[in-house]
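Q: here is my input, please return the structure:
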Amino acid sequence: MDIIIINERKNKTLNLIVNWSIVLLMFIMIIAILVFFVSGIINFTRTRIDYQRVHQLSRENTIVKGEIEYMESEISKLQNLIESLNKNDTLLKYFSGLAPIDTVVKKHQIELIIQDTTEPNYELSNTLDELLLRVERQYASNKQILEYINKKENLKNSIPSIAPVNGWYIRGFGYYPDPFTNTVRMHEGLDIAAPIGTPIIAPADGIVKAINNTKHLGILIEIKHNQDFSTIYGHCQNPRVRPGQEVKRGDTIAYVGITGKTTGPHLHYEIRISGIPVNPLGYIIIRRASNE
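A: Here you go, the predicted structure:
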């Protein structure tokens, strides 16, 4: 192909002869160079992105490994704590008289094994679930012991076990001649002589059931201690409690008086189990009254 270039100012013509094969070769080379540079840029970009991803994953992996190590350390501490609690639980149940921990359950609790973290398919969540289950079992067991101890403590505090007044035993539980009729009658309590105004205390925890002014026992106070035990106090004066009031062992409920039919100031004290009178002397463990 011929190319003619005309210069009008100088009235000259320039003839160029262009070979098509050379033009095609140059075009191909230009395209190849462009493809090379574009490929280089793309590869560089991909390499940079891959490096960033690898770096990020490496950082995340380091963080995850640290968290796993920390969790495993905490799990180990929890296991040691639970094992210690299990031993204490067994001792408490033994001394409180409760049934021992079921052998299968105890074995299942003690034989918790953490899987090796070097294995790629270990499941830490299973260990945490197992620990949670053990904690729940231990909590239930300790709660059972606590409820039992509280129940025993409440039961102990609700059984009359001390003399309600300081004084002298003048008439016991059983058949005695009535000082007013001279006939033998059942005396359903214990008479304790004391000066007028001597404090009368509750011998156990309970709730004041009633306060009445009766013909024979005068001002009478009844305390309900639990489902079985109740106590009655006769010939009182100046009650310090009211019906429905909760009282604790040792609380002053009234004072010794001479209300009702009586030959002198004293307290008539009864203990009833399911409504049946029993001998109060059998329940006075701490003896405040005196025979002297």
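Q: use CA for all of it now, contacts and neighbours both
A: Fine.
Q: look up how far residue 263 lies from the closest residue in space to residue 227 that isn't next to it in sequence.
A: With sequence-adjacent residues excluded and distances taken as Cα to Cα, 6 or more residues apart in numbering, residue 227 is closest to residue 274, at 7.5 Å. Distance, residue 274 to residue 263, using Cα to Cα, to the nearest Å: 30 Å.
Q: here is the second sequence; please produce its structure so I can put it next to the first one:
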Amino acid sequence: MGRLSFFLIAGRRTIRIGIDPRILGALATIVFAVLTGFGIFSFRTAQKALDIKRLASLKSENQILRSRISRLANDLEEIKVLLADIYKTDQSIRLTYGIELISGDLKSPGIGGKPDVEMREVGEVVKEVDRLLAAAKFERESFEEINKHLINKFKILAHTPSIMPVNGILTSGFGPRLDPFTGRMRFHEGQDIAAPPGTPIVAPANGVVTVVKRKKGYGLTIEIDHGYGIKTRYAHCMAAKVSSGMRVKRGDVIGMVGNSGRATGPHLHYEVHISGKKVNPLNYIIRHEVVVD
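A: Now for the predicted structure:
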């Protein structure tokens, strides 16, 4: 291969320089290698700097996440304590009102010590959240059950006789007694309450008036069906303030004391029937004074 010639002109002089092409190729190769190496070095240096920056950012994010997990773990402990208190209240209410106690594995969430965030994985925190959420849902269902039970219980209480039907003096009680007309022993099926004629008679509980008529021996009689197998009877009335089919509430005036029928004087003959059986009315009088609405 021929040599490459380069001419340098310096003033009037011309200098000819001959260079072997192989030397020129070698120089070009060296220059390319140097530039390539410098490029690779620069890229790796920039990449390392970027990695360091990313690592610092990840460390910062990790610290923030660890702080949040720590707060979340502490919040979970507080929630566990609150749920434990709710569970105790739940059981207490059930015991008080005779509702079946909670049983099974899903009861009160356990109360542990402060969690060690260093050893705690995010997955464990998520599992704890799921468990507490399940416990909270269980308690919500439990309180819904309690609420339904109490609503029904209060409804029954509202329909259960619990007050004196009239202001007066208790005289002949429930049980065997001498019949004032025959002088013979006879079972008295109610409670007599002596009061002046015209004294208001009130309903001792919520219910529906089923009877307003005169009956042999009882005179003018009023009967109320309170539901749940409970009925009451009021005999010897002077007058009725209600009619059959009317709904009444505890304390509503239903009639006036009199001495109609087989009576020796003005008084109310009061009966309580439970599931068709006559029982002692005094067992259904909690309050002995009458408040007339």
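Q: would you give the TM-score for this superposition?
A: Superposed pair, TM-score by TM-score structural alignment, normalised by the length of the first structure: 0.70. Supporting alignment: 281 aligned residues with a Cα RMSD of 4.4 Å.
Q: how about the spatially closest residue to residue 270 of the first structure that is not a sequence neighbour, what does it touch?
A: Excluding the flanking residues, the one nearest residue 270 of the first structure by Cα to Cα, 6+ apart is residue 189, at 4.3 Å. Taking Cα atoms under 8 Å, 6 or more residues apart in numbering, we find residue 189 of the first structure in contact with 172, 173, 174, 268, 269, 270, 271, 277, 278, 279, 280.
Q: is it true that the last one touches residue 191?
A: Read that as residue 280 of the first structure. No: using Cα atoms under 8 Å, residue 280 of the first structure makes no contact with residue 191, being 10.0 Å away.
Q: quickly list what's touching both of those two.
A: Common neighbours of residue 280 of the first structure and residue 191 (Cα under 8 Å, 6+ apart) are residue 269.
Q: neighbours around residue 213 of the second structure, how many?
A: The number of residues packed near residue 213 of the second structure is 16, by other Cα atoms under 10 Å.
Q: what does the strand or helix carrying it contact?
A: Applying DSSP states H and E as the criterion places residue 213 of the second structure in strand 207-215. Strand 207-215 of the second structure is contacted from outside by 159, 220-227, 240, 242-249, 261, using Cα under 8 Å, 6+ apart.
Q: state the number of residues packed around the residue nearest to residue 227 of the first structure.
A: 11.
Q: repeat for the one 3 residues further on
A: Here the count is done by other Cα under 10 Å, and residue 277 of the first structure has 18 residues near it.
Q: which residues sit against the helix or strand encompassing it?
A: Assignment of secondary structure by DSSP H and E places residue 277 of the first structure within strand 276-278. For strand 276-278 of the first structure, the external contacting residues (Cα under 8 Å, 6+ apart) are 173, 188, 189, 270, 271, 272.
Q: format these as JSON lines; extra columns: distance to residue 130 of the first structure and secondary structure.
A: Shown next, in JSON lines, are those (distance: Cα to Cα, whole Å; DSSP: H, G, I helix; E, B strand; the rest coil):
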{"residue": "173", "distance to residue 130 of the first structure": "61", "secondary structure": "coil"}
{"residue": "188", "distance to residue 130 of the first structure": "60", "secondary structure": "coil"}
{"residue": "189", "distance to residue 130 of the first structure": "60", "secondary structure": "coil"}
{"residue": "270", "distance to residue 130 of the first structure": "56", "secondary structure": "strand"}
{"residue": "271", "distance to residue 130 of the first structure": "53", "secondary structure": "strand"}
{"residue": "272", "distance to residue 130 of the first structure": "52", "secondary structure": "strand"}
